[in-house]
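Trainee: give me a 3D structure for the following:
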Amino acid sequence: MNSTGLPPLTWLRAFEAAARHLSFTLASQELNLTQSAISQHVRSLEAFLGRELFIRRTRALQLTEAGANYLPTVREAFDLLARGTRSFTGGDPGQTLLVQCNMAFSVFWLAPRLPRLYAQHPWLTLNISTAIWDPERSAHDAPVEIRFGRPGDMSQTARPLPANTMYPVCIPQYQNGAFDLKTARLFDCSGMMGNWEYWSTATNTPFDQSNTVNLASTYVIAMQAALHGAGICMSHDAIAADLVEAGQLVRPFEGAAKLPEGYFLLSPASHDETPASRAFVSWLDREITAMHGNHPRTGTPFEK
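Mentor: As a prediction, the model looks like this:
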């Protein structure tokens, strides 16, 4: 036993989640740990206490009498910590939400719609954090995340936003309206599967491979280059549809293809929701549905 007489917080978190779900698998999904890590944390806690907390059955868990007696103490301790933290910080976390969001989505989709969010929820304080590379490392403190990537790289709890359609965009005046891929300066986001070559193949559009594509680490830079008349940028509905509708950008070629990557929503489990997270996710869902009505190519609302 350590000098404090208390087990590590990670063991207690694993026990509480496993007890609530009666499943190591569901607990691992909630805490973003592997199932074996959850199991090991619980075993470590059992060794620390000298008591078995679960009866382990095939594909099922059951609390022992000791586990059932210990669980209320653990929950009360977490509740006390939460109340003490709220008192210490002097704010109500139920009205403040940290969202980690893909940068291009934040700039071109989320920020222009914030007036509508605050009009519906004037009490809400929204803090937005962006990450270009390796968002997993910086997302732990954000209850809600909007992440961009390939479907196969996402967790089972991630909800896909509508499928995106990709196509080139530029300002109406570019090349005096006589758009030519052979002479245009091309822009794209680096590291994308849905790039110029993919689009040209999917749409059967001739593409000169010798025409060098200018790459940026985020669509924000590539799209800004197009908006300032530097060239033609490969883009997609979520970040370009509003600008096309407003006439700031045009689609110089008819061909469009389904973007291999997509946006995914990672939101809290029901027991971890706050008024702020519920309000934001519900608002986001309504906005996506409204956008679908205005832009048929964006696909269906949130896939459940």
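Trainee: please count neighbours and contacts with C-alpha atoms only from this point.
Mentor: Fine.
Trainee: find the nearest non-adjacent residue to Ala17, please.
Mentor: Sequence neighbours aside, Ala27 is the residue nearest to Ala17 in space, at 5.1 Å (criterion: C-alpha to C-alpha, 6 or more residues apart in numbering).
Trainee: hang on, that neighbour packs against Ile38?
Mentor: Yes: assessed by C-alpha atoms under 8 Å, Ala27 is found in contact with Ile38 at 7.2 Å.
Trainee: quick one on the thing from earlier: the strand or helix carrying the residue nearest to Ala17: which residues count as buried?
Mentor: Using DSSP states H and E, Ala27 falls within helix 24-31. With burial defined by 16 or more other C-alpha atoms under 10 Å, the residues of helix 24-31 counted as buried are 24-30.
Trainee: run this one through as well so I can compare:
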Amino acid sequence: MTGRSLPPLTWLRAFEAAARHLSFTVAAQELNLTQSAVSQHVRNLEDHLGRELFIRRTRALQLTEAGANYLPTVREAFDVLARGTRSFIGGDRDNALILQCNMAFSVYWLAPRLHRLYAAHPWLVLNIVTALWDPEIHARDAAIKIRFGRPGDMSGDATRLTWDVCRPVCHPDYMGGAPDFARARLFDCAGIMGNWESWSRHTGRPFDEARGVNLSSTYVVAIEAALHGAGMAMGHETLTHDLVEAGRLIEPFGDTAPLPEGYFLLPPPQHEQTPATRAFTDWLSEEVAACPYAFTG
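Mentor: Alright, predicted model coming up:
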């Protein structure tokens, strides 16, 4: 095959992503390109092949028959290239993956369950990168991402994992074992919608907006403060359920409020799936499904 007959990889990558999402916009977000750049790459590929690959509609794309026939070939080519590259630069790395998730999820949900992951998949090597690192490193290297946020903040291929509620939690001995909301020292994570103010509003408990709340940029600080008896934290069930079950924290008030945010799984594109990513995502889905806060919608 001559160099002239083989399309540039950038054109093929744009086509594969657009075909998977049926959207130039979402493909652009995945590839870190502009929508117009993805559209132009696809147009260049169509001109090169002499075939229309998409039917362009106002709000959606549809593969033509030629596009649907060409797509499996492109995906297979990327799979072969990915496997060959992994082998060339250091052996078969199908047993390793990089996971990006925030510190709180890593500490309070994932780490206590890792023994079950490795019991099921002893060959797996998991490298966890927390959100305290440079986000550019995450975007470039992480095969799988677990993100906390609202549904509207997620990309189209995200799968919701949790449906959460929030409620106060504290050490069993805090304030002599009889916590008083009006006098308690409050801890929380900055930037979360399910906070002390929203919980008070939902439950009808008086809350003075001038009241000081101790904030941090990671939820770990709030939970650790509660675990050590410094005050009350606004607990998210996903992260505090196991601590309450173990008796390390208590829920002094029965009132709960819905948490607008949740945890979402962002898997790698189909052509970048490996035995490691498939093993981890299957295990994660099974673990979450067994939890009372699992999203079932």
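Trainee: before we move on, back to that, common neighbours of Ala27 and Ile38 of the first structure, please.
Mentor: The contact sets of Ala27 of the first structure and Ile38 overlap at 14, 18 (C-alpha atoms under 8 Å, 6 or more residues apart in numbering).
Trainee: next one: whichever helix or strand comes after the helix holding Ala27 of the first structure to chain centre, how far?
Mentor: Per DSSP H and E, the first helix or strand lying C-terminal to helix 24-31 of the first structure is helix 35-49. Relative to the chain's own centre, helix 35-49 of the first structure is displaced by 30 Å; criterion: C-alpha atoms, centre = their mean, to the nearest Å.
Trainee: quick check: buried residues in helix 35-49 of the first structure?
Mentor: 35, 38-39, 41-46, 48.
Trainee: ok so, going back, average gap between the helix holding Ala27 of the first structure and the second structure?
Mentor: Between helix 24-31 of the first structure and the corresponding residues of the second structure, superposition yields a mean separation of 6.1 Å, by mean C-alpha distance after the TM-score superposition for the first structure.
Trainee: just to revisit the earlier point, just put the buried residues of helix 24-31 of the first structure in JSON lines and tack on distance to Ala222 of the first structure.
Mentor: As requested, the buried residues of helix 24-31 of the first structure are arranged in JSON lines below (distance: C-alpha to C-alpha, whole Å):
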{"residue": "Phe24", "distance to Ala222 of the first structure": "44"}
{"residue": "Thr25", "distance to Ala222 of the first structure": "41"}
{"residue": "Leu26", "distance to Ala222 of the first structure": "40"}
{"residue": "Ala27", "distance to Ala222 of the first structure": "40"}
{"residue": "Ser28", "distance to Ala222 of the first structure": "38"}
{"residue": "Gln29", "distance to Ala222 of the first structure": "35"}
{"residue": "Glu30", "distance to Ala222 of the first structure": "36"}
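Trainee: neighbours around Arg59 of the first structure, how many?
Mentor: The tally of other residues near Arg59 of the first structure (other C-alpha atoms under 10 Å) stands at 9.
Trainee: ok, now which ones touch it?
Mentor: Contacts for Arg59 of the first structure (C-alpha under 8 Å, 6+ apart) come out as Ser23.
Trainee: which residue, other than its chain neighbours, is closest to Leu124 of the first structure?
Mentor: Counting by C-alpha to C-alpha, 6+ apart, the residue nearest Leu124 of the first structure is Gln95, at 5.2 Å.
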